[in-house]
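>>> Provided below are the primary sequence and the corresponding predicted coordinates.
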Amino acid sequence: MHDDELSVSVETVRALVEAQFPRWRGLPVARVASQGTVNAIFRVGDGLTARFPLQPRPVEAARQWLEGEADAARELLGRTRFPTPEPVAIGEPGAGYPLPWSVQTWIPGVVASDADPGESVGFAHDLAEFISAVRAIDTRGRIFGGQGRGGELPAHDPWMRTCFERSEVLLDVPRLRRAWAVLRQLPRSGYPDTMNHGDLICGNVLVAGSRLAGVLDVGGLGVADRSLDLTGAWHLLEPGPRQALRDRLGCDDIEWERGRAWAFVQAMGLVWYYERSNPAMSWMGRRTLARTMADPSPA
C-alpha cells in the first residue's frame, strides 16, 4: 500500500514472540485480514493481537509513537461501555523486522466493512453513545496538536488540491471542488474542543447483531474539534440512522456540517491513494463521498 512498506510474515512474528515473550511461546499466530493501512496485524492465541508498523521510521520515533498509542488506549479503557483494546506490551526489533511493535488484547466482533450496520438505528444510537462518552473524557487542559484532521478546515487546502489533481480521472472533480469551497468556510461551532477517537471508519468499528460491539485503533484518541468523530455518520450510516445519530447527539447545523466536511477531507484522500493498493479502502472513500454529496448537497 506504500512505496516503502515493510514486509512482515507469520514466521517473523512467531520468532519475535517466542524470543521476547516466552510466556506466549507455542501460541498459534495468524495474520488478520484487514483493510488497515498503518499496521500489519496478527492474532496471537485467543486473546492477543500483535501490531507491526508498516512504514519505516527511526527506531526511537517508532517507540515513542507506540508508547503514545498505548497511553491513549489506557486513557480510553473503561470510559465507555464498549470494549476497546488494552495495551499489553511493546516488543523490540528483531528477526529481520527493524522496528518496535505492540501487543494488545483481542476484541471479538466483525468489522463494519464486513458486517455493514448502515441501516441499523440501534447501531446509530450505540455510536452516538460512544461519541458522547469519549467527548466526556477530561481534556486536562490539552489542546489540538495541529497535526491531521480536527483543527481548522482551510489548513487542509494544500492536501485537497493534491487530492483533486490525483482524482481527475476517478471522480467528478469540478463538483467536488465546488463542495469543498463551501465546506472549508464553515466556522467553528462555538463549542470548545473535546476528546475524539479520531478515526471512526469501517475497519475500526466492530459489529455484532447490527449493534456496536467494540472500537479498535484507539491510539489516536486526543483533543480536537468536537465535530471530528461525526465522520462516522458518513463512513458508517445510511440517511435514516444518520439522522438518528444526529438527533441523539443534538448537533446544531454548523457542528453537523463540519462533521460532513471532515468526512469529505478523509474520503477524498482514500479514493485515489488506495485505488490500486487497497481497493476496499478506496471503495469506502467513494461511498463516503457519495454520502457527503447527497441531498442537501454542499455543491
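Thanks, I have it.
>>> please make it C-alpha for all contacts and neighbour counts, starting now.
Noted.
>>> now do Leu6: how many residues are near it, please.
16 (other C-alpha atoms under 10 Å).
>>> my guess is it meets Pro56, correct?
Yes - counting by C-alpha atoms under 8 Å, Pro56 is a contact partner of Leu6 at 6.9 Å.
>>> now for Arg25: which residues touch it?
Counting by C-alpha atoms under 8 Å, 6 or more residues apart in numbering, Arg25 makes contact with 17-18.
>>> measure it to Val17 for me?
Arg25 sits at a distance of 7 Å from Val17 (criterion: C-alpha to C-alpha, to the nearest Å).
>>> then Thr162?
From Thr162 to Val17 the distance is 41 Å (C-alpha to C-alpha).
>>> give me the more crowded residue out of these two.
More neighbours surround Val17 than the other of Thr162 and Val17, with 22 against 12 (other C-alpha under 10 Å).
>>> how about the contacts made by the residue nearest to Tyr191 when sequence neighbours are not counted?
Closest residue in space to Tyr191, ignoring its immediate chain neighbours: Arg226 at 7.5 Å, by C-alpha to C-alpha, 6 or more residues apart in numbering. Residues counted as contacts of Arg226 (C-alpha under 8 Å, 6+ apart) are 135, 150, 191-196, 255.
>>> one more time with 10 Å, if that's ok
131-132, 135, 150-151, 188-189, 191-196, 255, 258-259 (C-alpha atoms under 10 Å, 6 or more residues apart in numbering).
>>> how about the secondary structure of it?
Put simply, Arg226 is coil when judged by DSSP: H, G, I helix; E, B strand; the rest coil.
>>> Val207 contacts Gly109, correct?
Yes - between Val207 and Gly109 there is a contact under C-alpha atoms under 10 Å: 5.6 Å.
>>> neighbour count for those two, which is higher?
Val207 (22 against 16).
>>> wait, a helix at the more buried one?
No - secondary structure of Val207 (three-state DSSP): strand, not part of a helix.
>>> who touches it in this structure?
The contact partners of Val207, taken as C-alpha under 10 Å, 6+ apart, are 108-117, 123, 213-215.
>>> presented hereafter is structure B, for comparison with structure A:
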Amino acid sequence: MHADQVDVSAEVVATLVAGQFPRWRGLPVRPLPSTGTVNALFRVGPDVVLRFPLRPFADPGLRDELLREQEYARLFAARLPVAVPEPLGVGEPGEGYPGPWSAYRFIAGGTATSDLVGASDAFAHDLAGVVVALRRIDTGGRSWSGTGRGGPLAAQDAGVRAALAVSGALTDTVALARMWDRCRDARRDNPADGWIHGDLMPGNLLVRDGRLAAVIDLGTAGVGDPAVDLMPAWNLFDSGSREAYRRALGVDDPTWERGRGWALAQAINALPYYVETNPVMAAIARRTLRAVLD
C-alpha cells in the first residue's frame, strides 16, 4: 500500500518474539488478515496479537508513540463500556524488522461492516456510549497537540483540496467541494477539547452477536475536537442509524457539520491513495463520500 512499506514474515516475528518475549517462545505465530493501513498483525498462540508498523521509518518518535498508545489503553480500559486492547509490552528492532512494535491481549470479535451493523440502532447506541464515556474522562487540562486529527478543520483544507483535485474520475468532487466549504466553516461554540479516539473506522470496531464488543487501534487517540468521533455517522451507519447516533450523542448542528467534515476529509484523502492498493478502504471511502452528500 505504501512505497516505503516494510514487509515482515511470520518467521521473522517468531524470532523476534523468542528473543524478546521468551514466555511466548514456541507458540505458533500466524499473520492475521487485515485491511488496515498502518500495521501488519500477527497472532501468537491463542491470547496475543502483535502490531508491526508498516512504515517504521516514518516517525522518529515511533517508540514513544507506541508507548503513549499503550498508556491511553490503560486509561480508557477502566472508563469505557466496552473492551479496549490490553497492553502486554513493546518490542524493539531486530534482525528482519527495523522498528519498534507492540503486543496486546487478543480480543475476539468480527469487524464492523455497513452490511452487518450499518442499520442497527442498537449498535449506534453502543458506539455513542463509548464516545460519551470518552468525553467524560478528565483531560487534565490538555488540549489538541497541534498535529493529527482534532484541531480546526481549516488545517485540513490544503490536503482536502489536493485530494479533490486528483479525484474527479472517482467521485463527485464539485458537490464535495461545496460540502467541504460548508463543513470547514462550521462554528465551534464550545472550544473545550475532550478525549477522542480519532479513527472510528469500521475496521476498528469489533462486533459480537450484533453488538459492539471492543474499540481497538488507539494510535490516533488523544485530546481534540469531539466532532472527530462523529465520523461513523457517515462511514458506517445508514440514514436511520445515523440519526440514532446523533440523538444518542445530543450534538448541535455546527458540531454535526464539523463531524461530517472530518468524515469527508478522511474519505477523500483515502480514496485516491487506496483505490488500487486497498479495495476495502476505497469502498468505505466511496460509501462515506456518498453519505456526506445526503
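All right, it came through fine. None of these values were measured; they are calculated from a predicted model.
>>> just the buried residues out of the contacts of Val207 of structure 1, in ChimeraX syntax.
Selection of buried members from those for ChimeraX, criterion 16 or more other C-alpha atoms under 10 Å:
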select :109,110,111,112,113,115,116,117,123,213,214,215
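>>> of the contacts of Val207 of structure 1, closest to Pro158 of structure 1?
Ser113 (29.5 Å; C-alpha to C-alpha).
>>> is that closest one in contact with Ala280, as I believe?
Yes - proximity of Ser113 of structure 1 to Ala280 meets the contact threshold set by C-alpha under 10 Å, at 8.6 Å.
>>> now do the shared contacts for these two.
Jointly contacting Ser113 of structure 1 and Ala280 under the rule C-alpha under 10 Å, 6+ apart are 34-35.
>>> quick revisit: so which of the contacts of Arg226 of structure 1 sit within helices?
Judged by DSSP state H, helices contain the following of the contacts of Arg226 of structure 1: 131-132, 135, 255, 258-259.
>>> redo those as TSV? Include neighbour count and distance to Val182 of structure 1.
TSV is the format used below for these (neighbours: other C-alpha atoms under 10 Å; distance: C-alpha to C-alpha, whole Å):
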residue	neighbour count	distance to Val182 of structure 1
Ile131	24	26
Ser132	19	27
Arg135	20	27
Glu255	23	14
Arg258	26	11
Gly259	25	13
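>>> just these now: which is nearest Trp234 of structure 1?
Taking these together and measuring to Trp234 of structure 1 by C-alpha to C-alpha, the closest member is Gly259, at 8.6 Å.
>>> and that closest one, what does it touch?
Taking C-alpha under 10 Å, 6+ apart, one finds 150, 183, 225-234, 251, 253, 292 in contact with Gly259 of structure 1.
>>> also Val32 of structure 1?
40-43, 49-51.
>>> now, which of those sits nearest Leu176 of structure 1?
Once C-alpha to C-alpha is applied, the member of the contacts of Val32 of structure 1 that ends up nearest Leu176 of structure 1 is Ala40, at 32.5 Å.
>>> can you pull the contacts of that closest one?
6-9, 31-34, 50-54, 101.
>>> quick one: the helices in structure 1, in order.
Remark: helices assigned in structure 1 by DSSP H are 10-20, 59-76, 121-135, 157-166, 173-183, 231-236, 239-249, 253-273, 279-293.
>>> what's near enough to touch Asp217 of structure 2?
Applying C-alpha under 10 Å, 6+ apart to Asp217 of structure 2 gives the contacts 36, 38-39, 51, 69, 73, 84-85, 197-201, 203-205.
>>> out of the residues you listed, which are inside strands?
Judged by DSSP state E, strands contain the following of these: 39, 51, 205.
>>> could you check how far the second one is from Gly99 of structure 2?
It stands for Arg51 of structure 2. Here Arg51 of structure 2 is placed at a distance of 11 Å from Gly99 of structure 2 (C-alpha to C-alpha).
>>> repeat for the first one
Going from Asn39 of structure 2 to Gly99 of structure 2 by C-alpha to C-alpha gives 12 Å.
>>> pull the number of nearby residues for Asn269 of structure 2.
19.
>>> in this structure it contacts Val160, no?
Yes - if you go by C-alpha under 10 Å, Asn269 of structure 2 and Val160 touch, sitting 6.6 Å apart.
>>> between Asn39 and Gly99 of structure 2, which contacts overlap?
Counting by C-alpha under 10 Å, 6+ apart, the residues touching both Asn39 of structure 2 and Gly99 are 52-56.
>>> now tabulate these in CSV and tack on distance to Glu95 of structure 2 and neighbour count.
Compiled in CSV, these are given as follows (distance: C-alpha to C-alpha, whole Å; neighbours: other C-alpha atoms under 10 Å):
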residue, distance to Glu95 of structure 2, neighbour count
Phe52, 14, 23
Pro53, 15, 24
Leu54, 16, 22
Arg55, 16, 20
Pro56, 14, 22
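>>> quick one: which of the residues you listed is nearest Arg246 of structure 2?
Taking the shared contacts of Asn39 and Gly99 of structure 2 together and measuring to Arg246 of structure 2 by C-alpha to C-alpha, the closest member is Pro53, at 33.6 Å.
>>> ok, the closest one touching Glu92?
No - if you go by C-alpha under 10 Å, Pro53 of structure 2 and Glu92 don't touch, sitting 12.0 Å apart.
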